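Trainee: please find the sequence and the predicted model below.
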Amino acid sequence: MLTAIDKSSLLHQLAEPFAVTPEQRAFYQEYGFIKLKHVLSPEVLDYYGNLITEWVIKLNTLTKPMEERTTYERAFLQIMNLWRENDEIKEFVFSRRLAQIAADLMDVSGVRLYHDQALYKEPSGGLTPWHADQFYWPLASPKTITVWIPLQETPMNMGPLAFAARSQHVEIGRDIEISDESERLLSDELQRMNFEMYDTPFDLGEVSYHAGWTFHRAGPNTSAAPRKVMTMIYMDQNQTIMHPRNQFQQADWETWLGSYPVGSRPESDLNPVLYSCS
């Protein structure tokens, strides 16, 4: 069990500023993603990773055999808004350090939480098809960003996240849900348009940030261990809600935005401001 001093150190690390350089901000703005090393310590990842894993196991309801699952179900176990289930996980999700990086990369004065999401790719778990996250979100501005946090070192055989550089500006595939179809269509289109794919391992403590409209995918997990990942989705604190354009955005509006009025800022208790410099 951690002492009060040990826990204080972890909380300090989660709040401590991270210096985003002008070069890193420019890279994100151009390519639509960035990977940053040494953002979180092994101690932080171990402590909070164990808690997140415990709650993923507790809340997971997807238990059918892998061969009976859809492509989406084979990609990962998905548990959302763990911050509302456990106060210590809330400490991790509400990290000022991680939120500050998101604001700096997007060049906005502050960010609020959309929701968190644990993504656990089991051994023999399948690929995560090409997709863009913002297809699912009824948000008017592209000022959205996801931090992808591996809770362990993630070599290629575990299925690290891969990105199509500069794809955040193209219109193709913005009306397709994550599926076998999105994998086929986007693989062909991204290759035809000569988008460079960045597909590299993650060191322990390395995290990535990607824009809501950046296309990304992940390979299968062919290792003997689960690929454990925690994510948080942030939006510009001045983001506004738009009218849902598909059934998924309708569900998100009701579930993650508290059915707040279209045209307003998402200011319910579900979407707190996690960092603001104003």
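Mentor: Great, that's in hand.

Trainee: only C-alpha atoms from now on, for both contacts and neighbour counts.
Mentor: Fine.

Trainee: chain center to stretch 70-77: distance?
Mentor: Remark: stretch 70-77 is offset 16 Å from the chain centroid, using C-alpha atoms, centre = their mean, to the nearest Å.

Trainee: make sure Val262 is actually in contact with Arg245.
Mentor: No. Using C-alpha atoms under 8 Å, Val262 is not in contact with Arg245, being 12.0 Å away.

Trainee: neighbour count: those two, which is higher?
Mentor: Val262 (16 against 13; other C-alpha atoms under 10 Å).

Trainee: got another one to weigh against that:
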Amino acid sequence: MNATLDKKSLLAELDAPYQVSSEAVTFYQTNGYVKLKHVLSPAVLDYYGDIITDLVFRLNTLIKPMAERTTYERAFLQIMNLWREDAEAREFVFSKRLAKIAADLMGVDGVRIYHDQALYKEPSGGITPWHADQFYWPLSSPKTVTVWIPLQHTPMEMGPLAFAEGSQHVEIGRDIEISDDSEKILAEALQKQNFNVHDTPFELGEVSYHAGWTFHRAGPNVSDKPRKVMTMIYMDKDQTIIQPRNQYQIADHETWLNSLPIGSQPQDEMNPILFSR
């Protein structure tokens, strides 16, 4: 197959619907996350993984030795909004296949992108402490979800994502930023309330979706290879911007929502609709 036809097949896969079972939707709604197998082919992950990796190492500015970094800095290299940096990265980020899964799981008519981010946990990279993503987002509705896409098979020694099942339904720890404190405080609170923690490897082509208020963490990368992950954050296309409640939401309002008026809806320039029924 020539290169043009091969690229067409990759783009076709990124647009092709993935059948989300009713059991998967129920599991997501109950537990605040779901892991889905065979969502993306090795060919797609290989092709776009190389593009994403090149961008991460070209755009990364975190060059301090690991021993001099904060807990957050040791967790991963974090590069955001690759879709605005590269046309082929945009093809991956704007996948209708992945966006439709998000809409199906949340039970909404369509989704916008909030932003994307590559999260590369280097060899010897530390833990990702317990946290909930929506602490950082000035958004009115809990109809938000992140797809977590490992670009390689991710065994336990690489630090796969772990989830506290059903934690999106409780309001503990919603005022805690990701930190050593969040790891300690949330670990104790989740254990006290007997939340089951799902912590298993990811096969190649397996992805997870987790809700904005679902508490999650990842272990250290004790392998000799980087744990390469791409993520996209989706929100209900009818989401509303609220008054920021902390310094991080103030920054997010400016950076990812273009400082639009409080009470308005995100617009297409920064937050385009990626799937609509």
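Mentor: Right, received. Where do you want to start? All figures in this text were calculated on a predicted structure; none of them were measured in a lab.

Trainee: and what about Gln249 of structure 1, helix, strand or coil?
Mentor: Using DSSP: H, G, I helix; E, B strand; the rest coil, the three-state assignment for Gln249 of structure 1 comes out as helix.

Trainee: which residues in the stretch 1-150 of structure 2 form helices?
Mentor: 3-15, 22-31, 42-59, 71-75, 87-93, 96-106 (DSSP state H, counting those that start in this stretch).

Trainee: in JSON lines, list the ones you listed along with distance to Glu122 of structure 2.
Mentor: Shown next, in JSON lines, are these (distance: least, C-alpha to C-alpha, whole Å):
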{"stretch": "helix 3-15", "distance to Glu122 of structure 2": "27"}
{"stretch": "helix 22-31", "distance to Glu122 of structure 2": "29"}
{"stretch": "helix 42-59", "distance to Glu122 of structure 2": "11"}
{"stretch": "helix 71-75", "distance to Glu122 of structure 2": "8"}
{"stretch": "helix 87-93", "distance to Glu122 of structure 2": "21"}
{"stretch": "helix 96-106", "distance to Glu122 of structure 2": "26"}
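
Trainee: need the winner for burial among those helices.
Mentor: helix 96-106 (a mean of 24; mean count of other C-alpha atoms under 10 Å).

Trainee: give me the mean distance between it and structure 1.
Mentor: After superposition onto structure 1, helix 96-106 of structure 2 sits on average 0.1 Å from its aligned residues (mean C-alpha distance after the TM-score superposition for structure 1).

Trainee: what about the strands in structure 2?
Mentor: For structure 2, applying DSSP state E gives strands covering 33-36, 77-80, 110-121, 128-131, 144-150, 161-164, 197-198, 207-211, 216-218, 227-236, 273-276.

Trainee: who wins for proximity to Ala12 of structure 2 among these?
Mentor: strand 273-276 (15.2 Å; C-alpha to C-alpha).

Trainee: residues in contact with that closest one: which ones?
Mentor: Contacts to strand 273-276 of structure 2, defined as C-alpha atoms under 8 Å, 6 or more residues apart in numbering, come from residues 94-96, 99-100, 103, 109-113, 237.

Trainee: turn these into TSV, including distance to Glu73 of structure 2.
Mentor: Shown next, in TSV, are those (distance: C-alpha to C-alpha, whole Å):
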residue	distance to Glu73 of structure 2
Phe94	28
Ser95	29
Lys96	32
Ala99	29
Lys100	32
Ala103	32
Asp109	37
Gly110	34
Val111	30
Arg112	28
Ile113	25
Lys237	32
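
Trainee: look at Pro261 of structure 2 and say how many residues are nearby.
Mentor: For Pro261 of structure 2, using other C-alpha under 10 Å, the count is 14.

Trainee: how many residues are close by the nearest residue to it once chain neighbours are set aside?
Mentor: Once flanking residues are discounted, Pro261 of structure 2 sits nearest to Ile241: 7.6 Å by C-alpha to C-alpha, 6 or more residues apart in numbering. Counted by other C-alpha under 10 Å, the residues lying close to Ile241 of structure 2 total 21.

Trainee: I'd like to know how far Ile241 of structure 2 sits from Ala3 of structure 2.
Mentor: The gap separating Ile241 of structure 2 from Ala3 of structure 2 is 43 Å, by C-alpha to C-alpha, to the nearest Å.

Trainee: show me the contacts for Glu189 of structure 1.
Mentor: Ile172.

Trainee: quick one: map it onto structure 2.
Mentor: Superposed on structure 2 with TM-score structural alignment, Glu189 of structure 1 falls opposite Ala189.

Trainee: Tyr72 of structure 2 and Thr128 touch, don't they?
Mentor: Yes. Counting by C-alpha under 8 Å, Tyr72 of structure 2 does reach Thr128; the two are 7.1 Å apart.

Trainee: residue in structure 2 paired with Val39 of structure 1?
Mentor: So, by TM-score structural alignment, Val39 of structure 1 is matched to Val39.

Trainee: that match against Pro17, yeah?
Mentor: No. Using C-alpha under 8 Å, Val39 of structure 2 is not in contact with Pro17; the gap is 9.8 Å.

Trainee: neighbour count winner among those two?
Mentor: Taking other C-alpha under 10 Å, Val39 of structure 2 and Pro17 do not tie; Val39 has more neighbours (21 against 16).

Trainee: look up the closest residue to the more buried one, ignoring the ones flanking it.
Mentor: Gly205 (5.6 Å).

Trainee: so who does the one you found touch?
Mentor: 37-42, 45, 149-153.

Trainee: drop anything exposed from those residues.
Mentor: Listed as buried from the contacts of Gly205 of structure 2 are 39-40, 45, 149-152; burial here means 16 or more other C-alpha atoms under 10 Å.

Trainee: adding distance to Asn196 of structure 2, write the residues you listed out as CSV.
Mentor: CSV is the format used below for the buried ones among the contacts of Gly205 of structure 2 (distance: C-alpha to C-alpha, whole Å):
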residue, distance to Asn196 of structure 2
Val39, 25
Leu40, 28
Leu45, 30
Ile149, 23
Pro150, 23
Leu151, 26
Gln152, 26
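
Trainee: which pair of those spans the longest distance?
Mentor: Val39 and Gln152 (13.2 Å).
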